[in-house]
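S.K.: Starting from these lines, generate the structure:
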Amino acid sequence: MVGLTPELIIAALAPTPRTARLVIGYSGGVDSHVLLHLAAAVPLLRERITAVYVHHGLQAQAGQWAAHCQQTAAHLAVGFQVLHVNAQPQPGESPEEAARNARYTALKALLAKDDVLMVAQHREDQLETVLLQLFRGGGLRGLSGMPERMAFGEGVLVRPLLAVAKQAIADYARGHGLVWVEDPSNQHSDYDRNFLRNEIVPLVKRRWPALDKTVARSAGHCAEAEAVLSDLAGRLAAPVFNPADQTLTISRLLAYSEAEQKWVIRHWLQYLQLKMPSQNLLARLQTEVLAARPDASPVVATADYCLRRYQDKLYCLPPHSLSLATGVWPHDQAAFVLNARQCLQCVPASTGIALTVWQQSCVEVRARQGGEKIRLPHRQGRHSLKKLFQEAGIPPWERELVPLVYLDGQLAAVGGYWLAAEFYCQSENACLRICLSKLPKAHDEMAFVD
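M.R.: Model prediction:
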């Protein structure tokens, strides 16, 4: 049995810098109160601790619970903070999921580099998590349950009590005379987790009393297998993944077995920070998209993204098309933001549009209307943009998002792809080059192993 002493907290924090700020998720319930009490019992940690109460606005007593938490934090001589969140569910989101997402989004924003968030999930919570994943048909990742330690925002999330039995936490709380709050919604079995906790797990544990311990052990086996297979998926994905446009090369992907293809696709979607696909979606992707003719443009879509092929590449795109901002590009701005994903930039260069011409012209960014043509440097005649896009292998859905740059009403540049011959010049450090750049998007660390 894991000993419920302050040494448990010290051991859990051993890999973290000794100066790291410690944030403890504190709801006022018995589990988080015990975690806070254990951590505050370590003098060297106490001054680094901030107890954080997340106010979901879902319970009438939430304000009273926040006040109780503040008093407890003051009694333990640790910092305290209240976070107010909007936990109303979005379409397709359960109340449980909405509250959890709102809570973790707010907590993630609190953490700076090396900061630690400690939460009080215990062994019975792990049991419930694994059972829920099992009933939903989860794969190895889901059946691995919750990790004891994981990257979280700029910092790290730690669960020091994950191997501790619920009964041990209750015994500790009573033995130390702790006072905690009881959330009445925990008794409502309408929610899946509460149904398991209140109705199913007590019944099953009558027959198998050590169920939480044995299921936690199985979750550990799944986590080990998941880690090995995830590393293998990264190695398989490396020669298939194209970093420039974050696509997969279909011909190389098809060289793998169907099972390997699924692992690579899951690994890719996880890298893109998207929800894991269902078995049905993966099957449709393999039969309708990967096996389609090279000149076909099939699409498999979810509420969060759509997967489609163009030539020999598999693209993952937003479910809704983006718009393109247009208007005058001020001379004093080096960038023109087009939408949430991309912008135009002008950078100094030795070839491109003459700086003096740029500064003396009215620069406009326009969207394609159709039928535009351009004369290119070192090529004969005028070329339709449609033909140029086809030659360059630019997917049809991306062409509408390529901005056109006009100088005094005359087409001068097509995104960062082509420059009109009328505006092309060569002069050392006296030109500007137009670039179409993606706006930065943070990714969780995910290895595509060479």
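
S.K.: For the rest of this, base every contact and every neighbour count on C-alpha atoms.
M.R.: Will do.

S.K.: list the helices and strands the top helix by length along the chain packs on?
M.R.: When the chain is parsed with DSSP state H, its longest helix is helix 211-237. Judged by 3 or more C-alpha pairs under 8 Å, 6 or more residues apart in numbering; DSSP states H and E, the packing partners of helix 211-237 are helix 123-135, helix 140-143, helix 258-271.

S.K.: in what helix or strand does residue 275 lie?
M.R.: Using DSSP states H and E, residue 275 sits within no helix or strand.

S.K.: next one: residue 146
M.R.: Per DSSP H and E: nothing holds residue 146, as it lies in no helix or strand.

S.K.: on that earlier part again, tell me how far whatever helix or strand comes next after the longest helix of the chain lies from the chain's centre.
M.R.: Sequence-wise, the next helix or strand downstream of helix 211-237 (DSSP H and E) is strand 241-242. Distance of strand 241-242 from its chain centroid, counting by C-alpha atoms, centre = their mean, to the nearest Å, is 19 Å.

S.K.: And for stretch 354-366?
M.R.: For stretch 354-366, the distance to the chain centre is 39 Å (C-alpha atoms, centre = their mean).

S.K.: contacting residues around that stretch?
M.R.: Stretch 354-366 has contacts (C-alpha atoms under 8 Å, 6 or more residues apart in numbering) with 325-331, 403-409, 423-427, 430-432.

S.K.: Next, the structure of the following sequence, for comparison with the previous one:
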Amino acid sequence: MLIEKKIQEILYKYKKILIAYSGGIDSTVLLYNLFKLRDKYPLLLRAIHINHNLNYKSNFWMEKCFLQCKKWNISFIYKNINIKCKNSIEQSARKKRYQIFKNIIYKNEILVTAHHLDDQCENFFLFLKRGSGPKGLSGISRIKIFDNLILFRPLLKISKKQIINYAIQKKLKWIEDPSNKNTKYDRNFLRNIILPKITNRWPFFKNSVIRSIKNYKEQEELLTELINPILIKLIQKDNSLFIKPLYNFNIIKRNFIIRKWIEYNKYCYLPSRKILLMIWNEIVCCKNNNNSQIKIGTYIIRKYKNYLYCIKYFPNLQNNILLWNNVKVPLILPNKLGKLIVLNTNLNYKKESIYIRKPKNNEIIYVKFNISEKYFFKNKNNINSIWEKLSIPKWKREQIPLLFYNNILIAELENKLITKEGTATLFKKDNFFIFWNKIY
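M.R.: Modelled structure (predicted):
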């Protein structure tokens, strides 16, 4: 058995295992070890094969993986993905793979991948190329938890040479993907050209890299431990960062705090020094009220008053007008905002809904977002003044549905604000409840 006893016990503890199975030598050795381990422990094994559709043989490879799992009596799942992005194929493929893993993982099941010692060394060089600090250079972890997914790498201390020797010894069959030889990909360039030359001159080099990774990991853990008491005070319940004290810190300390805060928000790709400088100069220190923002991947960093926010990016809805021709049918809102429902007499969500008058026969009902016009409510307060008093940041205002009859504002549905024109009449049959179901 290639998997050491301590790792076997960890796998047994979880019992339910989903294996990322490409059919290559690494994942085949891992699958075989888990298959043998099942004789010793009552494990529930499932294998998932992702067909990237990048090679004309990809369907043939999928079939071979299926037959291998059938032979070993392992439940087999396969999924197809298509990668349109030509510039960052590896990153796009990885993102799509992990989205699939999250969608099919069972409760209390762990995802197991075949990352090994040589992968760890390659990752070190890739992060070094990006100019990473201790966090990036501390390598990949054996166990990682993110987005409710537990990722476990049982072979992380096993070298590629050991894996190859083991596969030959056990007479295993695996798929050879020719793209692994294509050096236009950074990882393959390191694997096939750079690292063999280095290890040929310095055979001990990989072990030295692993020691450096351990040192960086310890440094990162120590820095995190020292900064955590400050970070706990600065991070708010809504995950925003209170930035006022940062003005008194030196650039090294404040950069580390901002980076750890972004990491706390579960953003996968940590910002570079350049991005951190932009966050400080263009957002934190921005004096005018132009709502500056910096987009990092699918997230944006913005400031409101004395707080910094890391929020999911959604397109601006300012020009969106959603006609609601039939109120008996729920109105689906964009940007995953949910749907609007007109409730009947069975008022299960009465407390969460808003009570307004029904539209007249000649009135068209529709929803708008992010309006620039001034609209007033019963207390004669302007809608933007109300939002300001409620401390609602601009980007949240942009996602609040506003209900109109013809060109007349009837209600703001987030805070249940009703205009004079939308106020329910004395006759109940002329009124109704609207419920905003945000889970959609």
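
S.K.: so what number do they get for TM-score?
M.R.: Here the TM-score for the pair of chains, by TM-score structural alignment, normalised by the length of structure 2, is 0.81; 421 aligned residues with a C-alpha RMSD of 3.6 Å.

S.K.: tell me the angle of the longest helix of structure 1 relative to helix 258-271?
M.R.: Using axes from the mean of the first three to the mean of the last three C-alpha atoms, to 10 degrees, the direction of helix 211-237 of structure 1 lies 100 degrees away from that of helix 258-271.

S.K.: Over in structure 1, find the residue span stretch 103-111 of structure 2 aligns onto.
M.R.: Counting by TM-score structural alignment, stretch 103-111 of structure 2 pairs with residues 109-117 of structure 1.

S.K.: what's the nearest residue to residue 219 of structure 1 if we skip its chain neighbours?
M.R.: The spatially closest residue to residue 219 of structure 1, leaving aside those adjacent along the chain, is residue 144, at 4.4 Å (C-alpha to C-alpha, 6 or more residues apart in numbering).

S.K.: when you align them, which residue in structure 2 goes with that neighbour?
M.R.: Per TM-score structural alignment, residue 144 of structure 1 is aligned with residue 138.

S.K.: and that match, how many neighbours does it have?
M.R.: 25 (other C-alpha atoms under 10 Å).

S.K.: Same question for residue 148 of structure 2.
M.R.: There are 10 residues near residue 148 of structure 2, going by other C-alpha under 10 Å.

S.K.: How about residue 190 of structure 1?
M.R.: Applying other C-alpha under 10 Å, we find 10 other residues in the vicinity of residue 190 of structure 1.

S.K.: Next: the one 10 residues further on.
M.R.: When counting by other C-alpha under 10 Å, one arrives at 13 neighbours for residue 200 of structure 1.

S.K.: Give me the mean deviation of the strand or helix carrying residue 105 of structure 1 from structure 2.
M.R.: Using DSSP H and E, residue 105 of structure 1 sits in helix 95-110. Here helix 95-110 of structure 1, set against structure 2 after superposition, deviates by a mean of 2.5 Å using mean C-alpha distance after the TM-score superposition for structure 1.

S.K.: Can you point out the buried residues in that helix?
M.R.: 98-99, 101-103, 107-108, 110 (16 or more other C-alpha atoms under 10 Å).

S.K.: Show me what stretch 423-438 of structure 2 is in contact with.
M.R.: Here stretch 423-438 of structure 2 has contacts from 337-344, 349-350, 352-358, 410, 413, using C-alpha under 8 Å, 6+ apart.
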